[in-house]
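Visitor: Turn this into a structure:
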Amino acid sequence: MERLSVHLFGGFRADRGMPPQPLHLTRTAQHLFAYLLLHRRRPHPREVLAGTLWGETDDEKGRACLNTALWRLRKVLEPPPVPRGTFLLTTSSGEVGLNPDAPLTLDVAAFEENLRGVSAWSEATPDPWETSRVEKALTLYQGELLAGFYEDWILEERERLHCLYIDALTGLMYAHKHHGNVARSLETALRILKEEPFREDVHLVVMRLYQETGQRFMALRQYEKCRRSLEEELGIPPSEKTRRFYESIRPPRRTSSKPPPPLEPPDDAPLRHALATLKHALETLERVHRDVMEAARTVSRLFEEGHQSPPDGESSALGSSEPSEPF
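Guide: Next comes the predicted model:
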């Protein structure tokens, strides 16, 4: 019998056979089938199914919607000659469930099985032999559960599986780090931050990995990303632990190198006063010199014209007509 392959991560998709042939199900049939797949370990009373999937309607209408969706789903899953009950079981009390022996594969089931026990991983006690199994499981997570569906029960399952996905990535990050595979550890850490940028513990791991590989600039830049994410997402600053590591790798602050203040010029008032006095004295001496020269020339001219000699004692005072310079 041809097997079914059902994918719920990233949206709803169901195929049958090889090569795969898509199954065409109505929206309500997809809704019902997804619920039965995600709660595959037990049958469900019809009133519970109707209340969960069509809770916005009254009981009678909800029950009618359930019967219609169940009929359409069975028509696609169990067309002749597929025996009735191959995929869908109905108990004597009317409960509906998925046949645990149904020939199908489900991405969510394989994902959960491969990640069993991963939440117990820690940085101190990674379980290396599980690494390949976890990596295989992570390839199945192709997006959020049943993208495009927004019913309450789907949102709850979506969050649960998303947390399991993040736990697996976190365990894998620490496992790679523990075994010295820095590149893989860093790659995994960045995948976590893409999903949850507010994870301060992962930011700190990234900072340390960058620092260990000599990429201090990248480590410092990661701190800024951490600080912005925490402020935008949670309205809080980084913890003291993160800040201490940042301070330990940050270049030392440059001390202030302001130039010294200019020296005050000396008080030059006395010098200016002396220079002014000297200038005034020189000007006065020059003026007196001119007056003496003019008077001497006048006296000489007058005595020459009158053929008189100067009074005794005055000639010596006159001296020559060109007295020497004062300096």
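Visitor: For the rest of this, base every contact and every neighbour count on C-alpha atoms.
Guide: Noted.
Visitor: Just give me the residue right at the centre of this protein.
Guide: residue 225 (2.7 Å; CA atoms, centre = their mean).
Visitor: gap between it and residue 250?
Guide: Distance, residue 225 to residue 250, by CA to CA, to the nearest Å: 15 Å.
Visitor: Checking my notes, the residue nearest to the centre of the chain in a helix, right?
Guide: Yes - per DSSP: H, G, I helix; E, B strand; the rest coil, residue 225 lies within a helix segment.
Visitor: Another sequence for comparison is provided below:
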Amino acid sequence: MLRVIIVEDEEPILDLMERLVGRHPMLEVAGAFTSPIEALERYSQLKPDAAFLDIEMPKMGGIELAEKLKAIDEELQVVFTTAYPGYAVDAFRVSAVDYLLKPVTPDDLERVAGRLSKNHSLRAGNREPAEEAVPSVRCFGTFETRGAGGGMVNWPTRKTEELFAYLLAYPNRLVNKWQLSDLLWPDLDEERGLHNVHNTVYRLKKALKAAGFSLELGSTNEGYHLASGAEFSDFGRLREFLGRSAKIDGRNAAEAKKLQLSCRGTLFGGKDYAWSAGIAAEASAQQATLARMLAAWHRGQGDLASAKDVLSLYLGHELLDEEMNAELLRLCAESGDAAAFCRHYESYRRLLEDELGIAPSAAMRELAASMSR
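Guide: Below is the predicted model of the structure:
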């Protein structure tokens, strides 16, 4: 786990960043500061591995702070956050790991955490032996396939990767070869389309075998099927969990929490596959079901704080979900956290106005009015 400090002069944004970073399984918040001067003074005591720095701050900007921190510890990894894209050149002058535009999302943090962890392992010389890694596929927030050695699978063509995504989305069922031709090459005639399907299946088999996957990609005269266990992908594990768990209790709560942390973001990282809208909606509904079940379990345990954390984590990538926003506001009201209620309500109200041109529901407005009295 990497120790992280966060420096952001706007307290609501600092609170949000602290929650996002604190929930990530690879990161630990070592310190959070609104003052860059205080962060600099405390640095040697905290000894962080990485720093998330706002660029625009009074008295000392993030780039100047980064230069001073790197002078103390040249191994420090720096990530800049800003509302303005014009600082990129200056940011990378001080060897920033990344440059994030506000508001920072869980998907942004997931990408950055991977970079930070990889850099840290390389510098510390403690990378796990390749033979210990097992083949795996991440489908939420990205589409990333890693082989038995832990390295990324380099697909021979984009269509090979897309075919794999489709077969993962619909595993253990026969997929008609003419359907695949229409989905992947809609502009080609039948003969050329089927030829491409055959060649791409061949490339996919070779790539999976080379990566050490034990998946069976079978074929018949009518089409192809991928025999895939749930353990290979985050999407598969989520489906399998919801298929066997009608509710969350003490026996499966830890598994559910781990699943929610790993299954964040849009399916396939929002790749623009023409066929993926339906399966992405299904995946989003499953993410919502998991969050709803987990929040309900925490509420039943009397742990309203954890229930709020679950909903906040889900809303980090499904900002406009009305039901979940309403439930989070109710939890804030029940716990007497008026400040958190007001912050979230105002953020949601502005989002609805900016994105959809509408106001919160009448029930939400009434609840907000009662909280302001």
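Visitor: And the TM-score between these chains?
Guide: For this chain pair, the superposition-based TM-score is 0.63 by TM-score structural alignment, normalised by the length of the first structure; 241 aligned residues with a CA RMSD of 3.3 Å.
Visitor: what lines up against the residue nearest to the centre of the first structure once you look at the second structure?
Guide: The equivalent of residue 225 of the first structure in the second structure is residue 347 (alignment by TM-score structural alignment).
Visitor: which residues does that match contact?
Guide: Not one residue lies near residue 347 of the second structure by CA atoms under 8 Å, 6 or more residues apart in numbering.
Visitor: again, 10 Å this time
Guide: 319, 341 (CA atoms under 10 Å, 6 or more residues apart in numbering).
Visitor: so where do the helices sit in the first structure?
Guide: Remark: helices assigned in the first structure by DSSP state H are 27-38, 46-53, 59-77, 107-114, 131-140, 152-178, 182-195, 200-212, 216-233, 240-249, 269-306, 314-318.
Visitor: residues in the second structure aligned with the second one?
Guide: Matched against the second structure by TM-score structural alignment, helix 46-53 of the first structure falls on residues 177-184.
Visitor: how much does that stretch stray from the first structure?
Guide: Compared with the first structure after the fit, stretch 177-184 of the second structure shows a mean deviation of 1.4 Å (mean CA distance after the TM-score superposition for the first structure).
Visitor: which residue lines up with residue 180 of the first structure in the second structure?
Guide: Using TM-score structural alignment as the criterion, the counterpart of residue 180 of the first structure in the second structure is residue 302.
Visitor: And for that match, the neighbour number?
Guide: Residue 302 of the second structure has 11 neighbours, counted by other CA atoms under 10 Å.
Visitor: Just to check, residue 3 of the second structure is in contact with residue 52?
Guide: No - look at residue 3 of the second structure against residue 52 with CA atoms under 10 Å: they stay out of range, at 11.0 Å.
Visitor: follow-up on the earlier one: could you export the helices of the first structure as a markdown table, including distance to residue 97 of the first structure?
Guide: Formatted as a markdown table, the helices of the first structure follow (distance: least, CA to CA, whole Å):
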| stretch | distance to residue 97 of the first structure |
| --- | --- |
| helix 27-38 | 6 |
| helix 46-53 | 10 |
| helix 59-77 | 11 |
| helix 107-114 | 16 |
| helix 131-140 | 25 |
| helix 152-178 | 17 |
| helix 182-195 | 34 |
| helix 200-212 | 41 |
| helix 216-233 | 41 |
| helix 240-249 | 50 |
| helix 269-306 | 109 |
| helix 314-318 | 148 |
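Visitor: against the first structure, where does the helix or strand encompassing residue 53 of the second structure fall?
Guide: In this assignment (DSSP states H and E), residue 53 of the second structure forms part of strand 50-54. Using TM-score structural alignment, strand 50-54 of the second structure lines up with nothing in the first structure.
Visitor: so how far is that strand off the chain centroid?
Guide: 19 Å (CA atoms, centre = their mean, to the nearest Å).
Visitor: Report the angle between the helix or strand just after that strand and strand 50-54.
Guide: Using DSSP H and E, the helix or strand that follows strand 50-54 of the second structure in sequence is helix 62-72. Counting by axes from the mean of the first three to the mean of the last three CA atoms, to 10 degrees, helix 62-72 of the second structure points 160 degrees away from the direction of strand 50-54.
Visitor: Give me the aligned partner of residue 276 of the second structure over in the first structure.
Guide: Aligned partner of residue 276 of the second structure by TM-score structural alignment: residue 154.
Visitor: so what's its match up against?
Guide: Residue 154 of the first structure neighbours (CA under 10 Å, 6+ apart): 31, 34-35, 38, 145-147, 160.
Visitor: okay, now residue 219 of the first structure: neighbour count?
Guide: So residue 219 of the first structure, with other CA under 10 Å, has 26 neighbours.
Visitor: Can you report how many residues lie near the nearest residue to it once chain neighbours are set aside?
Guide: Spatial nearest neighbour of residue 219 of the first structure, excluding adjacent residues (CA to CA, 6 or more residues apart in numbering): residue 207 at 4.3 Å. Residues lying near residue 207 of the first structure (other CA under 10 Å) number 26.
Visitor: Help me confirm that residue 207 of the first structure comes into contact with residue 245.
Guide: Yes - using CA under 10 Å, residue 207 of the first structure is in contact with residue 245, at 8.6 Å.
Visitor: Mind listing the shared neighbours of those two?
Guide: With contacts defined as CA under 10 Å, 6+ apart, the residues shared by residue 207 of the first structure and residue 245 are 219-220, 223.
Visitor: distance of the residue nearest to the centre of the first structure from residue 219 of the first structure?
Guide: Residue 225 of the first structure sits 10 Å away from residue 219 of the first structure, going by CA to CA.
Visitor: same question, residue 274 of the first structure
Guide: 69 Å.
Visitor: what does stretch 256-265 of the second structure contact?
Guide: Outside of stretch 256-265 of the second structure, the residues within contact range by CA under 10 Å, 6+ apart are 23-25, 105-108, 110, 138-142, 233-235, 237-238, 241-242, 245, 248-249, 253, 283-284, 286-288, 290-291, 293-294, 310, 313-318.
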